[in-house]
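[1] Sequence below, structure please.
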Amino acid sequence: MNEIRISDFDYELPSEYIAQTPLEPRDSSRLLVTHRSTGQMEHRHFRDIGSYLRPGDLLIANQSRVIPARLLGQKAETGGAVEVLLLAERPDLGQDRWETLVRPGRRLRDGARIVFGEDPEQPRLLAEVGERTEAGGRIVHFTVPEGLNEDDPYSVMAVRHRIDEIGNMPLPPYIHERLADPERYQTVYARIRGSAAAPTAGLHFTPQLLDQLRQQGVRTGFVTLHVGLDTFRPVEVDNVSEHKMHSEEIELDAQTAELINETKRAGGRVIAVGTTSVRVLESVASLHEGEIQPYKGSTSLFITPGYTFKAVDVMITNFHLPRSTLLLLVSAFMSKGLMEEAYQTAIKEHYRFFSFGDAMLIL
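    You can find the predicted model right below:
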């Protein structure tokens, strides 16, 4: 097999192309429609997506909800500023333990304590920094100071309430504008909390557009993937086969499995909303030789060019960062050559890129 080099998945993007704020309404963003069979491209708006969907098609979207995962605190011993980014809850390691990215991570020894809240003398939340993870993060154990909660101060809900109270929305580092409404970094169907970043392809849907598609005969099913570390981590090795994909928790329930199987049997298309939905569908399909069955567990599936898709027929996706696992996945779906042509077309036509940017429909 030919080696895949991440340096071949780089591109130049002027900074003014990086969308800093979301458009209103959500479905007014642009849509680059790309036909894989012919290479033809069309410039539309997201609200026009129904023109390309047929009765009997099935949209599969990720219903994960972003948590206010960016916590700003101080070292208990010195008062130095600390930032903790929550990536995934780790109940396998004990209650209220989270995998995190900590800044400045190198200067925090195991056992270091962090206090959160406006008054360090009366903190709202406490944390103890634990062991390093394979991916370069830290395991952090959170507790609520005694006396702050009438119920058990060390209950899971107490810690979650404090995180919701003091945490900030974890916008990507390339977004420098303040987000006026934090709900704009959530999809309209987000309901299961746990992500450190939004599944951004879904940000373009409005309730009205989803209703319009249902009336058109397009059905909708939901999966869950809590977006974790790989969103924040570029591929740092040139030989892609050496990149270690971080594990993420996924769920596909019995109702959605049945919807997918019914759609396939009837000759409809499964349309994945975003790369996270693609990873759930392909992870589950790979367990049972292409058959979709209910599944709850983890996946570290790494989709690169040469991968054979077993479940996804059509993809809706945003424009992704250079040298990212997401760009590799899109290239696997539409071919590297067509991906490069589409991205150069989007740059030439002044599309908006990344989380709050425009979308592409790959048919």
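[2] C-alpha from now on. contacts and neighbour counts both.
    Noted.
[3] can you pull the contacts of the closest residue in space to His320 that isn't next to it in sequence?
    Excluding the flanking residues, the one nearest His320 by C-alpha to C-alpha, 6 or more residues apart in numbering is Phe354, at 5.4 Å. For Phe354, the contacting residues are 18-19, 318-321, by C-alpha atoms under 8 Å, 6 or more residues apart in numbering.
[4] go with 10 Å
    17-20, 172, 174-175, 200-201, 317-321 (C-alpha atoms under 10 Å, 6 or more residues apart in numbering).
[5] What's the ChimeraX line that selects buried ones from those?
    Buried members of the contacts of Phe354 can be picked out in ChimeraX with the line below, counting by 16 or more other C-alpha atoms under 10 Å:
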select :18,19,20,200,201,317,318,319,320,321
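[6] The contacts of Phe354 into CSV, with extra columns for distance to Arg214 and secondary structure?
    CSV is the format used below for the contacts of Phe354 (distance: C-alpha to C-alpha, whole Å; DSSP: H, G, I helix; E, B strand; the rest coil):
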residue, distance to Arg214, secondary structure
Tyr17, 33, helix
Ile18, 32, strand
Ala19, 30, coil
Gln20, 31, coil
Pro172, 32, coil
Tyr174, 35, coil
Ile175, 34, coil
Thr200, 21, helix
Ala201, 19, helix
Thr317, 20, strand
Asn318, 23, strand
Phe319, 26, coil
His320, 28, coil
Leu321, 32, coil
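[7] would you turn the contacts of Phe354 into a markdown table with distance to Leu209?
    What follows is the contacts of Phe354, written out as a markdown table (distance: C-alpha to C-alpha, whole Å):
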| residue | distance to Leu209 |
| --- | --- |
| Tyr17 | 26 |
| Ile18 | 25 |
| Ala19 | 22 |
| Gln20 | 24 |
| Pro172 | 27 |
| Tyr174 | 29 |
| Ile175 | 27 |
| Thr200 | 16 |
| Ala201 | 14 |
| Thr317 | 17 |
| Asn318 | 18 |
| Phe319 | 21 |
| His320 | 24 |
| Leu321 | 27 |
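[8] and which of the contacts of Phe354 is nearest to Asp10?
    Asp10 lies nearest to Leu321 out of the contacts of Phe354, by C-alpha to C-alpha, at 8.5 Å.
[9] Touching, the closest one and Asp10? I think so.
    Yes: if you go by C-alpha atoms under 10 Å, Leu321 and Asp10 touch, sitting 8.5 Å apart.
[10] Before we compare anything, build this one as well:
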Amino acid sequence: MRTSDFDFNFSSNILAKYPSSERDESKLMIINRNNKKIEHKLFKDLHQYFEEGDTIILNNTKVFPARLFGNKEKTEAKIEVFLLRELDKKDRTWDVLVDPARKVRVGNKLNFGYGLTGEVIDNTTSRGRILQLHFNGTHEEFIKKIKEIGKTPLPKYINRPTEKNDELRYQTIYAKKEGSVAAPTAGLHFSKHLLKKLEIKGINIVEITLHLGLGSFLPVEVEDISKHKMDSEKCLIDEKTCSIVNNTIQKKKRICAVGTSSMRAIESSVSSNKNLNPFIGWTNKFIFPPYNFSIANSMITNFHMPKSTLLMMTAAFAGFDLLMEAYKIAIQEKYRFYSYGDAMLIL
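    Here you go, the predicted model:
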């Protein structure tokens, strides 16, 4: 398949710039792959589709305030820096994106205030820049300072200033392990009340960790999608999660991956007998049609950008034609798209 196959037209008014008033009050589209039936529910109805012994896999990564605003030395030009990942603790070097990129060159110095400065020391990566940050203090104090002055890294399309509520809502209620620069958005719909309902019903709730970085939102710039290279993201799957998931597989019950990040994580560590293995490391797994999934037989995900790797993975799971029909209906029915938008459950 080609990248252009995953394009579609839409009006900008379907882009959700704010979350729903309550997490589980967002719309939920139900897509049944067997009978091709599409239903319309609310996310709080999710428990109706699971029964005792089923397993739901959540990504417990936590978003950190990765967006910094500074000024270029001498010109005082405003520069936005998006921290992607720390490369060296000792040297305090980070892989970053900068905006506007054309104004920043190797050797340029940036001032973020509060005793934090930076210097661009490399401009050769495919992702963006290598920035060395300077701060008079320990590494722990340095990280604390970043959290104090950094802003919630809302996606660019939201195109509004970060608000206080974003610190809470651009984070799942079960976020534990800090390291993401983007939220695992399918999980944003879960409320404490809904999770409790699922647990009372006897449904297993397990967690993996995949820290979302540039790999999750880097655009596909080649027409032949098999030539696209995913950026690596850090992943952790523990033995407890594997034991519960593999027991669910053995009993032929429902296993649901919440979000493309959870799906990518579990598909990155599959044994030869189609079980889930413990894993600590990095994954650059890129899933696109056709693909045979080994672990999950259902999936929760949001509505994604045209031509994105997230849309390609969802099409591989749902089936290309059925998913494109679902997106057409979603646009007609005024579903809200992207990070703060509505969700779908693919069965």
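[11] I'd like the TM-score for the two structures, please.
    Once the chains are laid over each other, their TM-score by TM-score structural alignment, normalised by the length of structure 2 reads 0.95; 345 aligned residues with a C-alpha RMSD of 1.5 Å.
[12] hmm, back to that, which among the contacts of Phe354 of structure 1 gets closest to Arg160 of structure 1?
    Nearest to Arg160 of structure 1 among these is Pro172, at 22.0 Å by C-alpha to C-alpha.
[13] Could you measure from the counterpart of Phe64 of structure 2 in structure 1 over to His226 of structure 1?
    With TM-score structural alignment as the criterion, the equivalent of Phe64 of structure 2 in structure 1 is Ile67. Ile67 of structure 1 is 10 Å from His226 of structure 1, where distance means C-alpha to C-alpha, to the nearest Å.
[14] what do the two both touch?
    Residues touching both Ile67 of structure 1 and His226 (C-alpha under 10 Å, 6+ apart) are 87, 192-198.
[15] Can I have the buried ones of the residues you listed as a ChimeraX selection?
    The buried subset of the shared contacts of Ile67 and His226 of structure 1, as determined by 16+ other C-alpha under 10 Å, is captured in ChimeraX by this line:
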select :87,194,195,196,197,198
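[16] a markdown table for the shared contacts of Ile67 and His226 of structure 1, including secondary structure and distance to Val140 of structure 1?
    Below are the shared contacts of Ile67 and His226 of structure 1 laid out as a markdown table (DSSP: H, G, I helix; E, B strand; the rest coil; distance: C-alpha to C-alpha, whole Å):
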| residue | secondary structure | distance to Val140 of structure 1 |
| --- | --- | --- |
| Leu87 | strand | 11 |
| Ile192 | strand | 22 |
| Arg193 | strand | 19 |
| Gly194 | strand | 16 |
| Ser195 | strand | 17 |
| Ala196 | coil | 15 |
| Ala197 | coil | 19 |
| Ala198 | coil | 22 |
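[17] what sits against the alignment partner in structure 1 of Glu267 of structure 2?
    In structure 1, the residue paired with Glu267 of structure 2 is Glu282, using TM-score structural alignment. Going by C-alpha under 10 Å, 6+ apart, Glu282 of structure 1 touches 276, 290, 292, 299, 301, 303, 308-312.
[18] Now the element after the helix or strand harbouring Glu282 of structure 1, going C-ward?
    Element membership for Glu282 of structure 1, per DSSP states H and E: helix 275-287. Next along the chain after helix 275-287 of structure 1, taking DSSP H and E as the criterion, comes strand 295-299.
[19] any idea how far that following strand is from the chain center?
    16 Å (C-alpha atoms, centre = their mean, to the nearest Å).
[20] so where in structure 2 does it end up aligned?
    Alignment of strand 295-299 of structure 1 against structure 2: residues 279-283, by TM-score structural alignment.
[21] Return the closest of the shared contacts of Ile67 and His226 of structure 1 with respect to Arg44 of structure 1.
    When the shared contacts of Ile67 and His226 of structure 1 are compared against Arg44 of structure 1 (criterion: C-alpha to C-alpha), the nearest one is Ala198, at 23.6 Å.
[22] OK, contacts around the equivalent of that closest one over in structure 2?
    Aligned counterpart of Ala198 of structure 1 in structure 2: Ala183 (TM-score structural alignment). Neighbour list for Ala183 of structure 2: 59-64, 152-155, 169-172, 175, 211-213, 261, 339-340 [criterion: C-alpha under 10 Å, 6+ apart].
[23] ok, now Phe279 of structure 2?
    208, 235-239, 242, 265-266, 268-270.
[24] and if you look at Phe232 of structure 1?
    Per C-alpha under 10 Å, 6+ apart, neighbours of Phe232 of structure 1: 87, 101, 172-173, 196-197, 324.
[25] Would you list which of these are kept in structure 2, in the original numbering?
    Among the contacts of Phe232 of structure 1, the contacts conserved in structure 2 (both residues aligned by TM-score structural alignment, their matches' C-alpha atoms under 10 Å) are 172, 197, 324.
[26] Trp117 of structure 1 reaches Val144, doesn't it?
    Quick fix: residue 117 of structure 1 reads Gly, not Trp. No: assessed by C-alpha under 10 Å, Gly117 of structure 1 is found out of contact with Val144, at 11.3 Å.
[27] so what sits against both of these two?
    Common neighbours of Gly117 of structure 1 and Val144, counting by C-alpha under 10 Å, 6+ apart, are 123-126, 162.
[28] Can you tell me which of these has the largest number of neighbours?
    With neighbours defined as other C-alpha atoms under 10 Å, the most crowded of the shared contacts of Gly117 and Val144 of structure 1 is Leu125; it has 23 neighbours.
[29] Relative to Glu141 of structure 2, how far out is Gly259 of structure 2?
    Gly259 of structure 2 is 33 Å from Glu141 of structure 2, by C-alpha to C-alpha.
[30] Can you pick out the residue with more neighbours from the two?
    Neighbour count, other C-alpha under 10 Å: between Gly259 of structure 2 and Glu141, Gly259 has more, with 25 against 12.
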